[in-house]
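# sequence? don't have it. structure:
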């Protein structure tokens, strides 16, 4: 990997730490950061930012997670986002109906339709829903969408727990323990994609979902049987270079997960490296050492 692989882009209007990002067509939606409520759209072709909104003033962001909710209309210009997480008393659960800020939608229309603003996540009776039990610590939580109708929210969180929330019934339907002695937070958690590409989670049959998780020396392949409501966990190898770290940025592209940086926690050691993990070959390797990085962005497709 040579230096030309890395391109310097325009700086954010305000620096953000522990941000969550979602890709939408040519936009990268950047949703808040550690105790920072600003949200921006970065246009990948124009190399420019536009302000979207702020999280409500009573929301304290601390290791939150943002996922793209399923939309049956693939051609829709509207995108639904779910934001949740935080440390116990500071947890929030909000949704946003996003319409591109690069289009011609007026601010007045945005407000009338609750577009481009975070509002409470509610059930069918308009009652606010907070995802998480009172005892759950969702600081550094990660989640993916799956299920036969893309109606299930798979949540992995501190210390080493996995829970399953049904977005149709607004209820938890499963809680389990991950087979690791690591604390699991600020980790990598991605769906195993159909045919190595696209956005649909791989299903070994109609009702089985597959996911991958990495944190420090823990690597797991996770399968969920929707018919029987059961998890199966399989150990995956983790390359020595990345095993001491967590809180890395990551992106899943087809069959490859790319890890950027990481935090070693003990002694405040931060990784400067980029690593590549092949899902098909079940191995990883060091790619590059470009810059110090920790608590970076997670990109959701």
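That came through fine. From a predicted model like this one, the values you see are computed outputs, not experimental measurements. Numbers count the residues shown, from 1 in each chain.
# Please count neighbours and contacts with C-alpha atoms only from this point.
OK.
# tally of neighbours for the nearest residue to residue 204 once chain neighbours are set aside?
Using CA to CA, 6 or more residues apart in numbering and skipping the chain neighbours, the partner closest in space to residue 204 is residue 210 (7.5 Å). Using other CA atoms under 10 Å, residue 210 has 23 other residues around it.
# and if you look at the one 10 residues further on?
Residues near residue 220, counting by other CA under 10 Å, number 21.
# Ok, residue 116 next?
Going by other CA under 10 Å, the residues that sit close to residue 116 add up to 24.
# looking at it, the residue nearest to residue 204 is touching residue 226, isn't it?
No. In this structure, residue 210 is not within contact of residue 226 by CA atoms under 8 Å, at 11.1 Å.
# so how far is residue 156 from residue 183?
Residue 183 sits 11 Å away from residue 156 when distances are taken as CA to CA, to the nearest Å.
# So those two - more neighbours on which side?
For the pair residue 183 and residue 156, the greater number of neighbours falls to residue 156 (28 against 17), based on other CA under 10 Å.
# tell me the contacts of that one?
Contacts for residue 156 (CA atoms under 8 Å, 6 or more residues apart in numbering) come out as 141-143, 162-163, 184-185, 189.
# which SSE is it in?
In the assignment (DSSP states H and E), residue 156 maps to strand 152-158.
# any idea which helix or strand comes after that strand?
Proceeding N to C from strand 152-158, the next assigned helix or strand is strand 161-166, under DSSP H and E.
# which residues in the stretch 1-150 of the chain form strands?
20-24, 27-33, 36-43, 48-54, 64-68, 78-85, 92-99, 119-120, 137-146 (DSSP state E, counting those that start in this stretch).
# With distance to residue 13 and mean neighbour count as new columns, can those be given to me in JSON lines?
Converted to JSON lines, the strands of the stretch 1-150 of the chain look like this (distance: least, CA to CA, whole Å; neighbours: other CA atoms under 10 Å):
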{"stretch": "strand 20-24", "distance to residue 13": "16", "mean neighbour count": "21"}
{"stretch": "strand 27-33", "distance to residue 13": "12", "mean neighbour count": "24"}
{"stretch": "strand 36-43", "distance to residue 13": "9", "mean neighbour count": "21"}
{"stretch": "strand 48-54", "distance to residue 13": "8", "mean neighbour count": "17"}
{"stretch": "strand 64-68", "distance to residue 13": "20", "mean neighbour count": "25"}
{"stretch": "strand 78-85", "distance to residue 13": "22", "mean neighbour count": "20"}
{"stretch": "strand 92-99", "distance to residue 13": "20", "mean neighbour count": "21"}
{"stretch": "strand 119-120", "distance to residue 13": "24", "mean neighbour count": "18"}
{"stretch": "strand 137-146", "distance to residue 13": "24", "mean neighbour count": "24"}
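# also this one, for the comparison:
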């Protein structure tokens, strides 16, 4: 399964192809890797087998350039099928909006029935009349775009993108219902962190504050924002958060949201002459509104990698990226959540303590 290095990262089997600016979605014991910068191939990584399987390629006319992939709401949480939405593009790159109905390539089902002929391939996102829908206007710059899904019926796509824009796209009506500007103090946003403030701390369910008010968090350079959306009145409010001087120069980092914290891995900044790459790991505590920088780091500097939490919540996977020689890498590594989130370690210790005492009770009762 790989070697454990001194920085608490376990090196896994290399990616089938070097990838940066990739998008990744967890699905049970799989991580679905959906293309990368000018790389159209999509793969499933099986977290138990440490193996990859090819899923499909994006259509040949699609050029991936800082695209975004999100998992659409699945009414049946136990279903083996999920639907992915991919969109991106800019005035320089033809935009795309595609969907994929996915069923595991590791199962026998996907190879048998004609019923699944339209699965595991990217097809046009269409309305009920089968007319293609493209998310974004011709002059919208979605390079490095980030999006999350929320709302009362998980029907709202919140999109944050260059220069300082936030938009709301209704997935039921297939119309934009809101555009606004983010208070970024002159900084642009791109390849940034954008997450739901969720009920369970995993970014799966949007936090409802009261009535139909929901919260999101955005980080890029010195922009640290709490974004609150009032669904009833279709209105945004923004609150500035504490900015850490250690992470303020950075963007293009990988990030993952776990148990009231957000972890940031790597990233880079431009000093006017060259790219400066980071291998640092930072943590933001949402409840405390505080930052910390770990002594432990990535094995080497990386930008444009992606971090994803496995669905068992025990490991964080770091996939691809570019190293400090501007080389796109095939690296795939994982690290245990409890190394970076002490609350999980406390829970494990508490569970062991309870089990230990239960065991003693059983022994005493059998004497």
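Everything's here; your move. Since the structure is predicted, the reported quantities are computational estimates derived from the model, not experimental observations.
# circling back: export the strands of the stretch 1-150 of structure 1 to CSV and tack on distance to residue 259 of structure 1?
Shown next, in CSV, are those (distance: least, CA to CA, whole Å):
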stretch, distance to residue 259 of structure 1
strand 20-24, 15
strand 27-33, 18
strand 36-43, 21
strand 48-54, 24
strand 64-68, 18
strand 78-85, 22
strand 92-99, 27
strand 119-120, 32
strand 137-146, 15
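# Show me the one of the ones you listed that comes nearest residue 235 of structure 1.
Nearest of the strands of the stretch 1-150 of structure 1 to residue 235 of structure 1, taken as CA to CA: strand 137-146 at 18.9 Å.
# Which residue numbers in structure 2 does that closest one align to?
Using TM-score structural alignment, the residues of structure 2 aligned to strand 137-146 of structure 1 are 141-150.
# cool, and stretch 68-82 of structure 1?
Going by TM-score structural alignment, stretch 68-82 of structure 1 sits over residues 71-85 in structure 2.
# those helices in structure 2, which residues are they?
Ranges of helices within structure 2 are 337-340, 342-365, based on DSSP state H.
# For these, state which one has the densest average packing.
Per-stretch averages of neighbours, counted by mean count of other CA atoms under 10 Å, single out helix 337-340 among the helices of structure 2, with a mean of 18.
# Return the residue of structure 2 aligned against the residue nearest to residue 204 of structure 1.
In structure 2, residue 210 of structure 1 lands on residue 215 (TM-score structural alignment).
# residues contacting its match?
Here residue 215 of structure 2 is in contact with 196-198, 206-209, 226-229 (CA under 8 Å, 6+ apart).
# Looking at those residues, which is nearest residue 259 of structure 2?
Distances from residue 259 of structure 2 to these, taken by CA to CA, are shortest for residue 198, at 9.3 Å.
# Give the aligned equivalent of the closest one in structure 1.
For residue 198 of structure 2, the aligned residue in structure 1 is residue 193 (criterion: TM-score structural alignment).
# Number of residues surrounding its match?
Using other CA under 10 Å, residue 193 of structure 1 has 21 other residues around it.
# Was I right to think it contacts residue 200?
Yes. Here residue 193 of structure 1 reaches residue 200: they are 5.7 Å apart, a contact under CA under 8 Å.
# Strands of the stretch 201-301 of structure 1, start to end?
Going by DSSP E, counting those that start in this stretch, the stretch 201-301 of structure 1 shows strands at 208-215, 218-225, 230-235, 249-253, 256-260, 274-278, 283-288, 298-300.
# what about whatever residue of structure 2 lines up with residue 59 of structure 1, neighbour count?
Under the alignment (TM-score structural alignment), residue 59 of structure 1 pairs with residue 62 in structure 2. Residues contacting residue 62 of structure 2 under the criterion other CA under 10 Å number 19.
# What's the match for residue 245 of structure 2 in structure 1?
The alignment partner of residue 245 of structure 2 in structure 1, by TM-score structural alignment, is residue 240.
# And residue 360 of structure 2, by the same measure?
Checking with TM-score structural alignment, residue 360 of structure 2 has no match.
# And residue 360 of structure 2, how far from residue 25 of structure 2?
Distance from residue 360 of structure 2 to residue 25 of structure 2, by CA to CA: 43 Å.
# Ok, residue 56 of structure 2 next?
For residue 56 of structure 2, the distance to residue 25 of structure 2 (CA to CA) stands at 15 Å.
# same question, residue 168 of structure 2
Applying CA to CA, the value for residue 168 of structure 2 to residue 25 of structure 2 is 21 Å.
# now do residue 147 of structure 2
For residue 147 of structure 2 relative to residue 25 of structure 2 (CA to CA), the value is 13 Å.
# and for these two, which residues touch both?
Counting by CA under 8 Å, 6+ apart, the contacts common to residue 147 of structure 2 and residue 25 are residue 70.
# Could you find the counterpart of residue 37 of structure 1 in structure 2?
Matched by TM-score structural alignment, residue 37 of structure 1 corresponds to residue 40 in structure 2.
# can you tell me which residues contact its match?
Neighbour list for residue 40 of structure 2: 34, 57-59, 62-64 [criterion: CA under 8 Å, 6+ apart].
# Turn those into TSV, columns for distance to residue 309 of structure 2.
Shown next, in TSV, are the contacts of residue 40 of structure 2 (distance: CA to CA, whole Å):
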residue	distance to residue 309 of structure 2
34	16
57	24
58	24
59	28
62	28
63	27
64	23
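# from memory residue 293 of structure 2 sits against residue 279, does it?
No. At 11.0 Å, residue 293 of structure 2 does not count as touching residue 279 under the criterion of CA under 8 Å.
# Which one of the two is surrounded by more residues?
Taking other CA under 10 Å, residue 293 of structure 2 and residue 279 do not tie; residue 279 has more neighbours (21 against 16).
# what's near enough to touch that one?
If you count contacts by CA under 8 Å, 6+ apart, residue 279 of structure 2 has them with 265-267, 297-302.
# how do these look in structure 1, which are kept?
For these, the contacts that are reproduced in structure 1, applying both residues aligned by TM-score structural alignment, their matches' CA atoms under 8 Å, are 265-267, 297-298, 300-302.
# What about structure 1, which residue is the most distant from its middle?
The outermost residue of structure 1 relative to its centre, with distances by CA atoms, centre = their mean, is residue 108 at 30.3 Å.
# what does residue 254 of structure 1 align to in structure 2?
Structural correspondence for residue 254 of structure 1 with respect to structure 2 (TM-score structural alignment): residue 259.
# just to revisit the earlier point, and the helices of structure 2: which comes nearest residue 181 of structure 2?
Smallest distance to residue 181 of structure 2 across the helices of structure 2 (CA to CA): 33.5 Å, for helix 337-340.
# So which bit of structure 1 is the closest one matched to?
Across structure 1, nothing matches helix 337-340 of structure 2 (TM-score structural alignment).
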